[in-house]
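> heads up, no residue letters with this:
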């Protein structure tokens, strides 16, 4: 007996610049459930967001599909704070998109980056890259957020998170930050370019969050942490909420950070790039 013919449409090929972003970083994509020292793509239904009836009954619903795709993560270290990372000529993700567009490809390609600045003994940065090949709908909350002013953005950008595995002290401390509007208490700066949008979050600017981040930093190898991002719906016609994107960080080794020069020097050494990282000396 012949096997049934699959008439479903083939999935579109992933553009080369996105594949390069995913596979070319020193922070590796790992298995969602068993991965060590890397990042993974968690299911959206693991998060709760405001449902279509939220303002009536305060009910939340599973997050569902993401608006953007997680393409990669950079774990960086520098002697100074790194802002507007996507504008740097040595940013590997922005470079990959520029290269594709110079060849006439991915003209609608867009990068949405969240850059967590973690000031401990040195300046660490966890940079999450979300991408799309499709124009962001003009009527969407995400488009309004990207095109809005800082006052609007500060009132809307929300982080939803959960510690899936880790010591009870970390879970207890992180519980109060399950869902919160970041910029109401934390210094955030926004950078918009022709094909990107970046949010820089200074975790050291609020004492309480800084203490939590130091705790997470110390227990990083023991943790599995899911972090998602939402433009908060504040009107009925903006419901239900949609997740911009999310990441799972799995048992991270903080000593594996890629060292970045404060000022990029030619020839550029692409930050976070697997090819650019010098061999480890034991």
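Now that the structure is in, tell me what you want to look at. Keep in mind it's a predicted model, so treat the numbers as computed, not measured.
> contacts and neighbour counts: CA atoms only from here.
OK.
> mind listing the helices for the stretch 51-200 of the chain?
Ranges of helices in the stretch 51-200 of the chain, per DSSP state H, counting those that start in this stretch, are 54-57, 92-102, 141-147, 150-154, 168-174.
> Now do the buried residues in the longest one.
Within helix 92-102, the residues scored as buried using 16 or more other Cα atoms under 10 Å are 92-98, 100.
> got these as CSV, with distance to residue 71 columns?
Below are the buried residues of helix 92-102 laid out as CSV (distance: Cα to Cα, whole Å):
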residue, distance to residue 71
92, 12
93, 9
94, 12
95, 14
96, 12
97, 12
98, 16
100, 15
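> so how many other residues sit close to residue 143?
14 (other Cα atoms under 10 Å).
> Could you do the one 10 residues further on as well?
Residue 153 is surrounded by 23 other residues when neighbours are defined as other Cα under 10 Å.
> correct me, but residue 190 touches residue 200?
Yes - contact criterion Cα atoms under 8 Å: residue 190 and residue 200 qualify, at 6.3 Å.
> Presented hereafter is structure B, for comparison with structure A:
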């Protein structure tokens, strides 16, 4: 009798095998995938299906939480979990569907939007480097260049973009009773500072992505779906799948006179994103600003503690 490709695992019921796989994956131990083709497919066909990425606007919630749809597995990634982010960059994204659940920030607590911006920016930074991830060996060093300097513009050269692999859907979700719309008006936390609607602003970091095969945006509530103007979001979707950030702004709507203002915005998308990054960093750095809500104060305090710890370890 020939040996089973599952080895001794063949004697276990499927349910027990799944419990073992789930525990191994939770611990981050994927070496078992290399033991046999049968075991690889038993795990990978479930693991590499759909990742639900949850991005919360509140300081107390996980910084980023990722749940696997077909295995009862979730990973919680902290703000400075550099190893976990680097490992995430090694996922075979051609096999995985990504669903990013972005929960509505409270416009009365402006720090919630800034925190959300930070999380989305870090996620997109990781996705921008998926094809280069194995070049970064010093993953244990929090000051390594991969994490201290953005890697957007230099990721690909014109005309040599690798095959598209990323499939992503953005779900705009309610959170703690807060929606992206209030009293029939779409929320704009920083409207007094010249920024647009919150749901449009959170899409901007995704515009840095390349290698995107499919991209979509879904509103959780019918009220939001009806009341919001989706022209900007539709343009952003087309811009992302045509790799406008690393090539040029040639989205399907770019020649339509009705989208002239939006097209000009995307012509200068790199500068716009830098402005947003600088703007939000300034709000976190200037802790003495009197702003509504408590999130910004918590973010500033956490950043101050981190800087003190960093200086202490360097001394």
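Yep, it's here. In this text the structure is predicted, and so the values were computed from the model without any measurement.
> TM-score of the superposed pair?
Here the superposed chains carry a TM-score of 0.28, computed using TM-score structural alignment, normalised by the length of the first structure; 134 aligned residues with a Cα RMSD of 6.1 Å.
> before we move on, the earlier item: same list (the helices of the stretch 51-200 of the first structure) but as CSV, adding distance to residue 116 of the first structure.
Conversion of the helices of the stretch 51-200 of the first structure to CSV gives the following (distance: least, Cα to Cα, whole Å):
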stretch, distance to residue 116 of the first structure
helix 54-57, 30
helix 92-102, 17
helix 141-147, 18
helix 150-154, 16
helix 168-174, 16
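> So for residue 22 of the first structure, which of those helices sits nearest?
Relative to residue 22 of the first structure, the nearest member of the helices of the stretch 51-200 of the first structure by Cα to Cα is helix 92-102, separated by 9.2 Å.
> Looking at residue 190 and residue 200 of the first structure, which is more packed in?
A direct count of neighbours by other Cα under 10 Å for residue 190 of the first structure and residue 200 places residue 200 higher, at 21 against 17.
> is it true that the more buried one touches residue 188?
Yes - under the criterion of Cα under 8 Å, residue 200 of the first structure makes contact with residue 188 at 5.6 Å.
> thinking residue 173 of the first structure is in contact with residue 212, fair?
Yes - counting by Cα under 8 Å, residue 212 is a contact partner of residue 173 of the first structure at 6.7 Å.
> re the thing from before, common neighbours of residue 190 and residue 200 of the first structure, please.
With contacts defined as Cα atoms under 8 Å, 6 or more residues apart in numbering, no residue is shared by residue 190 of the first structure and residue 200.
> what's the burial count for residue 168 of the first structure?
10.
> distance of it from residue 125 of the first structure?
Distance, residue 168 of the first structure to residue 125 of the first structure, using Cα to Cα, to the nearest Å: 25 Å.
> and if you look at residue 56 of the first structure?
Applying Cα to Cα, the value for residue 56 of the first structure to residue 125 of the first structure is 40 Å.
> Looking at the two, which is more packed in?
The residue with more neighbours, out of residue 56 of the first structure and residue 125, is residue 125; 25 against 9, by other Cα under 10 Å.
> what sits against that one?
By Cα under 8 Å, 6+ apart, residue 125 of the first structure lies in contact with 74-77, 82, 115-118.
> 6 Å instead?
Contacts for residue 125 of the first structure (Cα atoms under 6 Å, 6 or more residues apart in numbering) come out as 75-76, 116-118.
> Narrow those to those in strands?
Using DSSP state E, the members of these that fall in strands are 75-76, 116-118.
> and the residues you listed as CSV, adding neighbour count and distance to residue 20 of the first structure?
Formatted as CSV, these follow (neighbours: other Cα atoms under 10 Å; distance: Cα to Cα, whole Å):
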residue, neighbour count, distance to residue 20 of the first structure
75, 26, 17
76, 24, 18
116, 21, 22
117, 22, 24
118, 23, 26
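> Of the residues you listed, which is the nearest to residue 143 of the first structure?
The closest of those to residue 143 of the first structure turns out to be residue 116 (Cα to Cα; 21.7 Å).
> so the closest one makes contact with residue 128?
No - look at residue 116 of the first structure against residue 128 with Cα atoms under 6 Å: they stay out of range, at 8.4 Å.
> tell me which residues in stretch 266-276 of the second structure are buried?
By neighbour count with 16+ other Cα under 10 Å, stretch 266-276 of the second structure contains the buried residues 266-267, 269-270, 273, 276.
> from the residues you listed, which two are the most distant?
Farthest-apart pair in those is 267 and 276; separation 15.6 Å (Cα to Cα).
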